[in-house]
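Peer 1: fold the stuff below for me.
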Amino acid sequence: MAGHGDGLASYKAAATDISVALCTFNGALYLQEQLDSLLRQTSRPTELVLSDDGSSDASVSIVTEFARAVGMRLVVAPTHARLGVGQNFNLALLLCSRQYVALSDQDDVWLPDKLATALAAMHEGEARYGTSCPLLVYTDLTVVAADLRPISSSFMRSKGLCNPSPHDALTILLTQNFATGCTMLVNRQLLERALPIPKEAVFHDWWLALVAASCGHVLYVDQPTIMYRQHDSNVIGIDTMALSLKRIIAHPASHLEHGIAMCTSCARQLDVLESRLTECHAATAAIEHVHRVKEAIACGGVRSVGRLLSQHVRRLGRFRTATLYLLCMLKGADPRP
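Peer 2: Below is the predicted model of the structure:
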């Protein structure tokens, strides 16, 4: 495989106890660039775990040839029916064997110090909270076009996001995710509690952040470690607040319907989170907080708003918070299982 000779020397330079969970679906167009960025890591991964979601292109062969050429341990998930992004990552994460796991999309490019930066933050967290504490590290991203031309130097700022205080992290995560999966590094202690990812989880990265904030800690590094590529096939891309507002104004009915459906999905996610936290003997205060917010969203109407206020529930920014309260007020009560 051309171009890997120089990368192989650096690949053998600094091993770490990290698995990379890579999920693919017809990603051949940009996949090689992502794999090559693994070779340029100043702290290299020990293991690459691939779960392909039924690609009809050369995605699997690109990854297997890459691993063979550079001598990287590769674990390939068994062939399976189409799972979707969340359950595809669930399968990949279940197969990872190392102490730390980095989540990888198929179309980004990692900056050379991506893993070293996240691992340093992880070790700082372990020194502060103990090695038995579930931890999740995430970072900012540089947003780029399909040809890697810069669009925004900060994904977080372009989305109007910020890292909340540790005290507020769980309260915000109950109704809004702010941690991007492709930047995440998680430890084994978190995976033992978070896996398997339930089908009710809205997004896999949101679920991981919820469990981390409930049982341990979410840690943020305020610097980009990834070039986050935007193209026509993105599952989740970037929308500025202004663009989102324009779309809502242009199609208010469809956005209202979508927002109400998302509130219902959020309540279902919190329901399975409450069960998972009970199973892993999380702090009673966290379980009760999750339960009360779940019930507040599920009841709908004006009562929903009152209950959310009593739990100090908010999202990042006044507009997002007001939208949440409005949607919960407008939706009816969710049916009981």
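Peer 1: only C-alpha atoms from now on, for both contacts and neighbour counts.
Peer 2: OK.
Peer 1: could you say what helices and strands the longest helix along the chain packs with?
Peer 2: Longest helix in the chain by number of residues (criterion: DSSP state H): helix 252-279. Judged by 3 or more CA pairs under 8 Å, 6 or more residues apart in numbering; DSSP states H and E, helix 252-279 is in contact with helix 204-215, helix 284-299, helix 318-330.
Peer 1: if you set the cut-off to 7 Å instead, what comes out?
Peer 2: Counting contacts by 3 or more CA pairs under 7 Å, 6 or more residues apart in numbering; DSSP states H and E, helix 252-279 is packed against helix 284-299, helix 318-330.
Peer 1: the ones you listed: which one's closest to residue 128?
Peer 2: Among those, helix 284-299 comes nearest to residue 128, with 20.5 Å by CA to CA.
Peer 1: just want the angle from the closest one to helix 204-215.
Peer 2: Relative orientation of helix 284-299 and helix 204-215, computed by axes from the mean of the first three to the mean of the last three CA atoms, to 10 degrees: 130 degrees.
Peer 1: another sequence for comparison is provided below:
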Amino acid sequence: MYGPSDHTFAVVAYGESPYLEECIQSLLSQDVQSRIIIATSTSNSHILHIAEKYEIPLFINEGRPGIGHDWNCAVGYCDTDLVTIAHQDDVYLPAYTRAVLSAMNNSELPLIAFTDYGELRDSKPVDVSRLLRIKRILLSSLKNKRHAASILVRRRILSFGSPICCPSVTYCRPNLPDPLFFEDMRCNLDWETWERFSRLPGEFIYLPELLMRHRIHEGSETTASIKNDTRSREDLTMFEMFWPKAIAKLVARVYSTSMDSNQL
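Peer 2: Have a look, this model is predicted:
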């Protein structure tokens, strides 16, 4: 049975985010308190001050910075079986840890557990939108526990896009490969990770409760990737993992229109 001491929030900090402290505060406000660390490739006084203020262990990454590298480093600093990679701009609702621990304990072979989510736009909650509705529809089949372990169902869901919100995911490390992430993608490394995990025996545990909020803002990696077309190139690469090239191009073209809602 997993308890709070078996779980770590690994906060990946970069630059001088004005939202980092709000993220930390949301983790400290969990109904069930687990461990928290901060990992960064851009050590600075802002991050150091917050780590000292809240007495949170701070780890400095070595090697060439990059999203995949930074995420793998953050996971590597954790000595718990369960890890949530918390993005510095996002916030977690108080019941997140308790709900995820319960879900993990009710699974015979958990791979990942992830939750429904809302957005923060101009610091205001947005819990209903076209994109969020589509993602909830795609994930609805995973509410059935039998489907959580179905490779066919998981791959069919992922073949239409990536409805899993990356910062909502908790990883069960003993049942997953190491390292968790490949480092060749900038935007879709999470989708690529779900694609690999979808082939493994075990369960994708979906909690349909809204338990965290992902911030959309001009400085986010998602917004930047959409603007410089990184997302569109990597989207096509991903769709070609599920479809013949001609169909993949068509699906990618339709999918790209939904990304408009990730811009302000």
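Peer 1: before we move on, back to that, ranking the helices and strands packed on helix 252-279 of the first structure by burial, who's on top?
Peer 2: helix 284-299 (a mean of 19; mean count of other CA atoms under 10 Å).
Peer 1: whichever helix or strand comes after it vs helix 318-330, what angle?
Peer 2: Scanning forward in sequence from helix 284-299 of the first structure by DSSP states H and E, the next helix or strand is helix 301-310. Counting by the same axes, to 10 degrees, helix 301-310 of the first structure lies at 140 degrees to helix 318-330.
Peer 1: name the SS class of the equivalent of residue 8 of the second structure over in the first structure, please.
Peer 2: In the first structure, residue 8 of the second structure lines up with residue 19, judged by TM-score structural alignment. Using DSSP: H, G, I helix; E, B strand; the rest coil, the secondary structure recorded for residue 19 of the first structure is strand.
Peer 1: could you pull out the helices in the second structure for me?
Peer 2: All helices of the second structure, identified by DSSP H, fall at 20-28, 45-53, 67-76, 96-105, 130-139, 145-148, 151-158, 189-197, 221-227, 230-239, 245-258.
Peer 1: among these, which is the most enclosed?
Peer 2: Counting by mean count of other CA under 10 Å, the most buried of these turns out to be helix 67-76, with a mean of 22.
Peer 1: contact partners of stretch 226-235 of the second structure?
Peer 2: The contact list for stretch 226-235 of the second structure (CA atoms under 7 Å, 6 or more residues apart in numbering) reads 187, 188, 225, 252, 256.
Peer 1: residues contacting the alignment partner in the second structure of residue 181 of the first structure?
Peer 2: Taking TM-score structural alignment, the alignment pairs residue 181 of the first structure with residue 166 from the second structure. If you count contacts by CA under 7 Å, 6+ apart, residue 166 of the second structure has them with residue 190.
Peer 1: 10 Å - rerun?
Peer 2: Residue 166 of the second structure is in contact with 84, 85, 86, 87, 114, 115, 189, 190, 191, 194, 214, counting by CA atoms under 10 Å, 6 or more residues apart in numbering.
Peer 1: ok, which of the helices and strands packed on helix 252-279 of the first structure comes nearest residue 149 of the first structure?
Peer 2: Residue 149 of the first structure sits nearest to helix 318-330 of all those, at 29.8 Å, using CA to CA.
Peer 1: quick check: end-to-end length of stretch 6-22 of the first structure?
Peer 2: 23 Å (CA to CA, to the nearest Å).
Peer 1: could the helices and strands packed on helix 252-279 of the first structure be laid out in CSV, adding distance to residue 143 of the first structure?
Peer 2: CSV is the format used below for those (distance: least, CA to CA, whole Å):
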stretch, distance to residue 143 of the first structure
helix 284-299, 33
helix 318-330, 22
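Peer 1: any idea which of the ones you listed gets closest to residue 310 of the first structure?
Peer 2: Nearest to residue 310 of the first structure among these is helix 284-299 (9.3 Å), distances taken as CA to CA.
Peer 1: tell me what that closest one is packed against?
Peer 2: If you count contacts as 3 or more CA pairs under 10 Å, 6 or more residues apart in numbering; DSSP states H and E, helix 284-299 of the first structure packs onto helix 166-173, helix 204-215, helix 252-279, helix 301-310, helix 318-330.
Peer 1: nothing else from me, thank you.
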